[in-house]
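Colleague: Okay, predicted coordinates and the sequence, questions at the end:
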Amino acid sequence: MPVTLRAAPTGSQRLKTQQYPFQSGRLTNLNYAFAYIDPDSFQLMTMDAATRLSLFTDLANLKLTKPDLKIFISVGGWTFSDNNTLTQPVFGNIARSSSIREKFAKNVLAFLDEYGFDGVDIDWEYPGAGDRGGKPGDTKNYVELLQALRKEFDNSGRELGITFTAPSSYWYLRWFDLPGMLKYANWMNLMTYDLHGVWDSNNPIGSIVQAHTNLTEIKFATELLWRTKLSPSEIAIGFGFYGRAFTLADPSCTTPGCPFSGGAKPGVCTATSGYLAYYEIQKILSDNPHITPVHDKEAAVKYFTWDSNQWISYDDKDTFQEKLDWVNSHGFSGSLIWASDLGMLQCDEYIVWFI
C-alpha cells in the first residue's frame, strides 16, 4: 500500500534523512512538490530562481538511507495554472500537440535519469475548467499526454511510474477522463482535503464554517468515482497536515454551519490567513490548556475555538487513524499526505510525526 508524502522544501532548506519517518517502514514514496515547466523549452525547472536545483539531488540522496524508497517529481500544482500567469497555458499547449507531448515526455525522462527519480506525478489544476484557463479539448488531450509519457518510459528500459493528482470536487473532476488516464498511470492521487475554506463565500454553500477534511464528504466524493467503474485499488486518498481556520461572525456560534466573516489570523510560520500548519495548531493548544477540541467522530475531524472568535478544523493522530481505517477497509491503493513542511513540530524543525 503506497504511502506518499509530498516534500515541499523552499529554496534555503536542505533535506535531511532524519526529517522523514523511514523507521516506521510505512513511507514508500516521496514526491518533490513542485517542479515547473519552462513555457518555451518544456523542460522541468524549479518553481522560482530562489529554489536551488540541488534540492532535487538532496531528495534523491534519501534513497541512500532507504534504497526501496520511490522518489517522484510532482509537476505543476495550483499556482502553476493561476490566472494571468505565463505558466497557466503550458499544460494545455503540451497536451494538444503530438510533437510537444513527445518532446515533453523526453524532457521528463531526461530529468528522471539525471536526478535518479523513479517517476512523475502530473498535477494539472485543472484541465477543461474555464475559470482555470482550461479548454474543451483538454480532457482528451490529457489522456494522450499520459500515453506519451508511458510510451517514453516503457521504451527507456526503466520501471518508471506515472501518477496524476485529481480534485474531489465534481466541478473540476468532470473534465477528467479517469478510466482513460488510468490506462497509462499507476494510480491517481485524490485531493480529499480543502473541501472547504474561505472561498466558500463565493459558492452556493455560503460563508459557514465546515471541516475541510470531513470524512462524510470524502465518502460522497468517492461515490462519483464508482460511477465511472474505477476500482479503489487505483486511488490514493489525500490527507492534510494542516487546518482551515476562520473568524466567526458570531463568537457565540461555534459549531460547523455557523457563519464566518473571513479567514482566521495568520500563523507565525505559514503567515497566511485561513490556514494553519499542524505545529501552529498545537502551539495554540499548548498556550491555551483550557481548550478541549471537539472530536466529531462521524466526520473524523477535530475543531475548536480560540481568542473568542477564531475557529479551526484539523486532523490529528486520532482522526487520521479513523480515516486510515476507512481507507484500508475499502481497499484503496494508499494515501497521499500534503505536505512535509506542515507536519513539523516547529517552524524550522522537520519531523513528520504521524506515519
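Modeller: Sure, I can see it.
Colleague: From here on, just use CA atoms for contacts and neighbour counts.
Modeller: Will do.
Colleague: in the chain, which spans are helices?
Modeller: Using DSSP state H, the helices of the chain run over 54-60, 90-96, 98-115, 138-154, 170-173, 178-181, 215-226, 278-287, 317-329.
Colleague: and residue 328, how many residues sit next to it?
Modeller: 14 (other C-alpha atoms under 10 Å).
Colleague: So it versus residue 321, what's the distance?
Modeller: Residue 328 is 10 Å from residue 321, where distance means C-alpha to C-alpha, to the nearest Å.
Colleague: Put this next to the previous one:
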Amino acid sequence: MEVHVALITVLVTVFVTELLGNGVQRRREAPPEGAPQPARRVCYYQAGSVSRPGAASFRIEDIPGDLCTHVLYAFSVLSETTWEMVPKNPKFDLDQRGYERFVGLKDRFPGLRTVLSIGGWGDDGGKYSQMISIPERRQAFVLSVVAFLSSHGFDGLDVDWEYPGDSNRGGSPDDFNNFPLLLQQLREAFDAEGRGWELTIAATSTKDKVLKGYNVPELCRTLDAVYLMTYNLRGLWNDYADVHSMLYARPGLDTGNKLELNVNGGALLWENLGCPRNKIVIGVPFYGKSYTLCNSSINGLHAPINGTGQNGPILKKKGVHMYFETCYLVQNAGWVRQWDAEGLVPFAYSGDQWVGYEDMESLKIKMDYIRNMGFLGAMDWAINDDDFRDLCGYGPYPLMRTIYEGLENYTVPST
C-alpha cells in the first residue's frame, strides 16, 4: 500500500510539474496594466488570394512575417446550426494544410503572433446576432473556439463581425449589450486555458454604426486591441469620386456628418466613447476604390461619376484596384497621380477612369500620426494586396515596409 501511495505521489508530482512547465512555455506575459508596450503591425491575410491568377497568386509562404507583429488568417465562419466556429474553406484550410502552414510561420519568424479571424463581410451578420442572444449558443461558440485554437495552434481570436446592431446586416438593438457578454465569456475561457491567447475585434469607425452596436467601454475593458476599419469611408453611394481613407476632414469639400467620417474622426470617436488609445489600432487599406467619371476633363476630388471603374489591369475587378495594380498604372500606363493636401492621401486618373488609394507617402504620414497620438499601431487590409512581386520598382512590400519603418522603435505610451 505504501508503495502504491508513493508511486501515485511521484506521478502526480511529475504531471503537475509538466503541466506548469508547459503553461509557462505557452503563456504570453501581458504587460502590466497601463505599461508601455511595443507597437502592433497587424497583417490580415486573405486565404483565398492563393487562387488569384498568375503572379498575383499569394501563398501563405509569401507573408512577410518579419514586417508584421501579428498575422490574421481571414476567415473562419460561424455555423448557423451548431453555433460553432468552423473552417470557411475546409479544402484549403485543412486538406491543403492552410492552418498548419500559417501557424508554422512562427518557426521562420520567432515572436510572430498567428491569430485566427472569424467573420468578414461575406459571413452573414445576422447569424452572430442570433448566436449571442441565447446563453446556450454563446457557450457552444466559446467551447468550439477553445477547441479550435487548441487543435490548430493559433495564438488567439479576432472577431470581425460586420456589424453588431446594424439592421441592414441582420443585427439587433440587443447586440449592444450581448456582444460584450460574448467577449467576456471568451476572455474568461482564454484566461482559464493559460496559453496567452489574444482577443481582438475588427470594428467600424462610422459613428451611427458604432453608437448602435458597440458598447465601447465594456468592449475595450475586455479586449487586447480594437482594429479600426478606418477605410471604405466613401464609395459609389456618394455619387462622386473620392479617396476612402482620408486622414482628416476637408472643410472645403466635406459637410455634415462627413466632417467626422475620416481616420482621425473615427479614432477619436472610439477614444471619446471610452476606449484608451493604447488599445486602438488604425486600419489602412492596401486597395483603392475606382470610378468612371462623367466627364474626363473634371477629374479632381468630388468629380461626378456614373459608376464604378473599369476592370483593374491584373485582377480584372470592377471598382477596386489593389495597390500593385494602381502603382503599375501610375508607373507604366500613364495615369496621373495627384495629392489631396487636406486629407493627405493620393488619387490618380486617366481619361474617365479614377482611383483613390494609399501609397508610401500617405502611409508615412499616418504612421507619424499614430506615433504622435499614442495609438497602439497599424493594421492593413490586406497584406496580399501590397506590391509583393515588386511590379513597380520600389522593392517588395513597399506599403508594409513603410508601416514597419514608420513604427520602428515606437513604444506605445501608457494611458
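Modeller: The structure has been received and is ready for your questions. Everything quoted here is computed from the prediction, not taken from an experiment.
Colleague: corresponding residues in structure 1 for stretch 271-281 of structure 2?
Modeller: The aligned range for stretch 271-281 of structure 2 in structure 1 is 226-236, by TM-score structural alignment.
Colleague: In that stretch, which residues are buried?
Modeller: Buried positions in stretch 226-236 of structure 1, judged by neighbour count with 16 or more other C-alpha atoms under 10 Å: 232, 234-236.
Colleague: Save these as JSON lines, and put in distance to residue 184 of structure 1 too.
Modeller: Converted to JSON lines, these look like this (distance: C-alpha to C-alpha, whole Å):
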{"residue": "232", "distance to residue 184 of structure 1": "17"}
{"residue": "234", "distance to residue 184 of structure 1": "12"}
{"residue": "235", "distance to residue 184 of structure 1": "14"}
{"residue": "236", "distance to residue 184 of structure 1": "16"}
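Colleague: And those, which is closest to residue 348 of structure 1?
Modeller: Residue 348 of structure 1 has its nearest neighbour among the buried residues of stretch 226-236 of structure 1 in residue 236, at 28.9 Å by C-alpha to C-alpha.
Colleague: residues in contact with that closest one?
Modeller: Neighbour list for residue 236 of structure 1: 2, 187-190, 332-336 [criterion: C-alpha atoms under 8 Å, 6 or more residues apart in numbering].
Colleague: if you set the cut-off to 7 Å instead, what comes out?
Modeller: By C-alpha atoms under 7 Å, 6 or more residues apart in numbering, residue 236 of structure 1 lies in contact with 188-190, 332-336.
Colleague: how much space between it and residue 221 of structure 1?
Modeller: Here residue 236 of structure 1 is placed at a distance of 13 Å from residue 221 of structure 1 (C-alpha to C-alpha).
Colleague: Kindly report the same for residue 315 of structure 1.
Modeller: 19 Å.
Colleague: more crowded one of those two?
Modeller: Taking other C-alpha under 10 Å, residue 315 of structure 1 and residue 221 do not tie; residue 315 has more neighbours (25 against 19).
Colleague: For the buried residues of stretch 226-236 of structure 1, name the two members farthest from one another.
Modeller: 232 and 236 (8.0 Å).
Colleague: which residues do those two both contact?
Modeller: Residues touching both residue 232 of structure 1 and residue 236 (C-alpha under 7 Å, 6+ apart) are 332-333.
Colleague: what residue of structure 2 takes the place of residue 120 of structure 1?
Modeller: By TM-score structural alignment, residue 120 of structure 1 lines up with residue 157.
Colleague: Residue 143 of structure 1 too?
Modeller: Under the alignment (TM-score structural alignment), residue 143 of structure 1 maps onto residue 180 of structure 2.
Colleague: now residue 322 of structure 1
Modeller: Match for residue 322 of structure 1 (TM-score structural alignment): residue 365.
Colleague: That match: neighbouring residues, count only.
Modeller: Residue 365 of structure 2 has 16 neighbouring residues, counting by other C-alpha under 10 Å.
Colleague: Distance check, it against residue 328 of structure 2.
Modeller: With distances taken as C-alpha to C-alpha, residue 365 of structure 2 is found 22 Å from residue 328 of structure 2.
Colleague: how near is the nearest residue to residue 100 of structure 1 once chain neighbours are set aside to residue 155 of structure 1?
Modeller: In space, and not counting its chain neighbours, residue 100 of structure 1 is closest to residue 94: 5.3 Å by C-alpha to C-alpha, 6 or more residues apart in numbering. Noted for residue 94 of structure 1: a distance of 20 Å to residue 155 of structure 1, by C-alpha to C-alpha.
Colleague: likewise residue 63 of structure 1?
Modeller: According to C-alpha to C-alpha, residue 63 of structure 1 and residue 155 of structure 1 sit 24 Å apart.
Colleague: the more surrounded of those two?
Modeller: Neighbour totals were compared for residue 63 of structure 1 and residue 155, and residue 63 leads with 16 against 9 (other C-alpha under 10 Å).
Colleague: any idea how far the aligned residue in structure 2 for the more buried one is from residue 72 of structure 2?
Modeller: Matched to structure 2 by TM-score structural alignment, residue 63 of structure 1 sits across from residue 106. Per C-alpha to C-alpha, residue 106 of structure 2 is found 13 Å from residue 72 of structure 2.
Colleague: go on, residue 266 of structure 2?
Modeller: To residue 72 of structure 2, residue 266 of structure 2 is 22 Å away according to C-alpha to C-alpha.
Colleague: If we ignore the residues flanking it in sequence, what's nearest residue 278 of structure 2?
Modeller: residue 376 (4.7 Å).
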